[in-house]
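Q: what would the 3D arrangement of this be:
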Amino acid sequence: MRDTFVKTLVELAKNNPQIELVTGDLGFGVLKPFWEQCPDQFTNAGIAEQNMTSMAAGMALEGKIVFTYSIGNFPTLRCLEQIRNDCAYHKANVKIVCIGGGFVYGSLGMSHQATEDLAILRALPDVVVMAPGDLVEAEACTKALAKYSGTAYLRLGRGGEKSIHKKLDNFQIGKAIKVKEGEKIAIFSTGAIFEEVQEATDLLIRKEYNPAIYTFPTVKPIDKDTIEKAAKRYQLIVTCEEHNIIAGFGSAVAEIIAEMKDKRASLLKIGVNDEYSVKVGNQKYLRQQYGMDAKSIEKRIIEELQNVSFI
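A: Purely as a prediction, here's the structure:
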């Protein structure tokens, strides 16, 4: 995803001198194409994410479209006050980009595991929160945010994500995308965890279940219309996120369903169960340890179906 983001941003910046990229002293191997092709639109702010964010806000208030870039929690939780006070409050045109959402940097320990970022950033008023599920969505999100006027957060994986779409027509911020039709069960996914959802769906199909799949590249504003229609149509909605189940994507879906007067579906949220990872390992290992790999998703859904009366 990060290579797709950089490639897309380079093309946008070459055609728009107002676009600026600011890094917190990270990603040079990946960002090299940008600074080589757009050297006057690139700044290294150093390992000083608070300063980076305040500087980005100032640049944005002078008319720039600024993308800040770092890994894990560094461009978000480390400088949350600056995002809130300098960017969001002023509706500054700053796009905060996190590479390595979830357990991507799991081998570096919990300090590098971004598992609360969606919840915290979506709590800030007027901040758009996006988490693409594949390379096509990553490109579409980058283009959409470059056009969007205001503060936004783009949460990316790292690399090697599987493809969901061949192409996307009429991509819009705030709209979910139906990947697959299905019956009785709908699986909602945000971010790179989709690769596990896809594999879990294949396992469920072998056991004669036929879940529908929707991907949500936008967590905020959430696609209320799609959620409400699904809650009336399906009997079980499952949300999957590589993130704490508290206040994240699943909670955003739950908030919509809870206010519905006529709903059919029950809800199952799959993610990190409100805990920090005390284990160290690569992303695949930690997904297995915390119940977010394909087999765990399949198992949780089948267990939940025992409590759902299908009509």
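
Q: please make it C-alpha for all contacts and neighbour counts, starting now.
A: Fine.

Q: for the residue nearest the centre of the chain, give its distance to residue 119.
A: Nearest to the mean C-alpha position of the chain, by CA atoms, centre = their mean, lies residue 131 at 1.8 Å. Shown here: residue 131 relative to residue 119, a distance of 12 Å by CA to CA, to the nearest Å.

Q: could you do residue 149 as well?
A: 22 Å.

Q: can you pull out the helices in this structure?
A: With helices called from DSSP state H, the chain shows them at 2-15, 28-37, 49-61, 80-82, 117-122, 135-147, 194-206, 224-233, 249-258, 283-289, 294-305.

Q: what helices and strands are in contact with the fifth one?
A: Think helix 117-122. strand 128-130, strand 218-220 (3 or more CA pairs under 8 Å, 6 or more residues apart in numbering; DSSP states H and E).

Q: which residues touch stretch 73-81?
A: Here stretch 73-81 makes contact (CA atoms under 8 Å, 6 or more residues apart in numbering) with 24, 49-50, 53, 68-69, 83, 96-98, 111-114, 117, 121.

Q: buried only: go through these for me.
A: 24, 49-50, 53, 68-69, 83, 96-98, 112-114, 117, 121 (16 or more other CA atoms under 10 Å).

Q: closest to residue 282 out of those residues?
A: residue 113 (10.9 Å; CA to CA).

Q: isn't that closest one right next to residue 98, touching?
A: No. With contact defined as CA atoms under 8 Å, residue 113 and residue 98 do not form a contacting pair (11.3 Å).

Q: quickly list what's touching both of the two.
A: Taking CA under 8 Å, 6+ apart as the criterion, residue 113 and residue 98 both touch 72-73.

Q: let's compare: structure for the following, please.
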Amino acid sequence: METKEMRAVYCDTLIELAQSDERIMVVEADLMRATGTMKFKEAYPERAVDVGVAEANLVGVSSGLSAGGKIPFAATFGCFASRRAFDQFFLSANYAKLNVKLVGTDPGISAAFNGGTHMPFEDIGLMRMIPGLTIVEPSDPVSLKALTKAAAQIEGCVYMRLHRKAVAALYEEGESFTLGKGKVLADGSDVTIIALGAILVPEALKARQLLTQQGYEAAVIDMHTVKPLDEELILSYARKTGCIVTAENHQTAGGLGSAVANFLSQTHPTPMAMVGIHDEFGQVGTQAWLAQHYRLTAEEISRKALALIKGRKE
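A: From the prediction side, this is the model:
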């Protein structure tokens, strides 16, 4: 499948949206080149605002623009979008019931050489605590384009985790996506792998291949929307396969794994395992090295899946 740079797809999608909707705006905190939105500024200079290195102001300005009827897409590194500007996003945007689309770039280990200070493993956990907020993480260029459009169309705040680098497409061009509804990438009856994002969804598919080689069939779900969670889909596969592995580029505490476990523990208790960051800080390294260090790999997903399958059979 074709490989595309995610930030380029993000910018191109905003330009496409802006062509038919004059409310679409881009707001940045001195990171237009990093986010890839310079092309938007060139096309619509009057609808691109750079507030400088001031992330709280980024959200404040975006909230003001929203109150004035605009649809601002405000972007900065995920560590700043969540940790630094959390209070402003909570109160000025969400509590005020506005329409701000906040984009946190370089989630988790994709921050790579920017290191632990810039490596958000906790942003989903923080954002899940905000009432009514929609939380999205696309897994490929096709889902990014569709989910960016969907975010623009709904009324209300959205937090999107954006992997900036180039990744291969997992979906055919034109595939449809609905916020709050996961996508089943592969069916199976022995275990369900629920994955999130551009790093772990491909690893989940590789893990499925490893399990198939050992005689087991794994279902793989791209749970691109963490909130609202697709509870109906999760419940149906918990009943079908009897065990679930979650996989995410985030702390297991507060992230996708916690969300799935919180739901199932109250509705259909199911044996689970979680692949993700386990109570650690980030550090400097290549994305490939960091994935191995934190065990965000197909091998770890398949290992935990096998343990669940064998435990259930015993």
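
Q: TM-score them against each other, please.
A: Here the superposed chains carry a TM-score of 0.95, computed using TM-score structural alignment, normalised by the length of the first structure; 307 aligned residues with a CA RMSD of 1.5 Å.

Q: before we move on, back to that, residue 149 and residue 119 of the first structure: who's more crowded?
A: residue 119 (21 against 15; other CA atoms under 10 Å).

Q: the more buried one reaches residue 247, doesn't it?
A: Yes. Between residue 119 of the first structure and residue 247 there is a contact at 4.9 Å, judged by CA under 8 Å.

Q: against residue 303 of the second structure, how distant is the alignment partner in the second structure of residue 82 of the first structure?
A: With TM-score structural alignment as the criterion, the equivalent of residue 82 of the first structure in the second structure is residue 88. Distance, residue 88 of the second structure to residue 303 of the second structure, using CA to CA: 41 Å.

Q: go on, residue 56 of the second structure?
A: As for residue 56 of the second structure, its distance to residue 303 of the second structure is 42 Å (criterion: CA to CA).

Q: so which of the helices and strands packed on helix 117-122 of the first structure is nearest residue 303 of the first structure?
A: Nearest to residue 303 of the first structure, of those and by CA to CA, is strand 218-220 at 26.6 Å.

Q: can you give me the stretch of the second structure that that closest one aligns onto?
A: Going by TM-score structural alignment: strand 218-220 of the first structure matches residues 225-227.

Q: to what extent does that stretch diverge from the first structure after superposition?
A: Its matched residues in the first structure lie on average 0.3 Å from stretch 225-227 of the second structure after superposition (mean CA distance after the TM-score superposition for the first structure).

Q: can you list contacts of that stretch?
A: Residues outside stretch 225-227 of the second structure that contact it (CA under 8 Å, 6+ apart): 128, 133-137, 179-182, 256, 259.

Q: quick one: contacts for the equivalent of residue 185 of the first structure over in the second structure?
A: Superposed on the second structure with TM-score structural alignment, residue 185 of the first structure falls opposite residue 191. Each residue near residue 191 of the second structure by CA under 8 Å, 6+ apart is listed here: 217-219, 241-245, 305, 308-309.

Q: ok, these in the first structure: which stay?
A: On the basis of both residues aligned by TM-score structural alignment, their matches' CA atoms under 8 Å, what survives of the contacts of residue 191 of the second structure in the first structure is 217-219, 241-245.

Q: among the residues you listed, which ones are in strands?
A: 218-219, 244-245 (DSSP state E).

Q: ok, residue 31 of the second structure - contacts?
A: By CA under 8 Å, 6+ apart, the contact list for residue 31 of the second structure reads residue 76.

Q: residue in the first structure paired with it?
A: By TM-score structural alignment, residue 31 of the second structure lines up with residue 26.

Q: then residue 303 of the second structure?
A: Using TM-score structural alignment as the criterion, residue 303 of the second structure maps onto residue 299 of the first structure.

Q: ditto for residue 154 of the second structure
A: Residue 154 of the second structure maps onto residue 148 in the first structure, by TM-score structural alignment.

Q: repeat that for residue 57 of the second structure.
A: Match for residue 57 of the second structure (TM-score structural alignment): residue 51.

Q: apart from its chain neighbours, what residue comes closest to its match?
A: Closest residue to residue 51 of the first structure apart from its sequence neighbours, by CA to CA, 6 or more residues apart in numbering: residue 45 at 7.4 Å.

Q: would you say residue 4 of the second structure is within a strand?
A: Yes. Looking at residue 4 of the second structure with DSSP: H, G, I helix; E, B strand; the rest coil, it is inside a strand.

Q: how about residue 142 of the first structure: what's its closest non-neighbour residue?
A: Nearest residue to residue 142 of the first structure, sequence neighbours excluded (CA to CA, 6+ apart): residue 5, at 6.5 Å.
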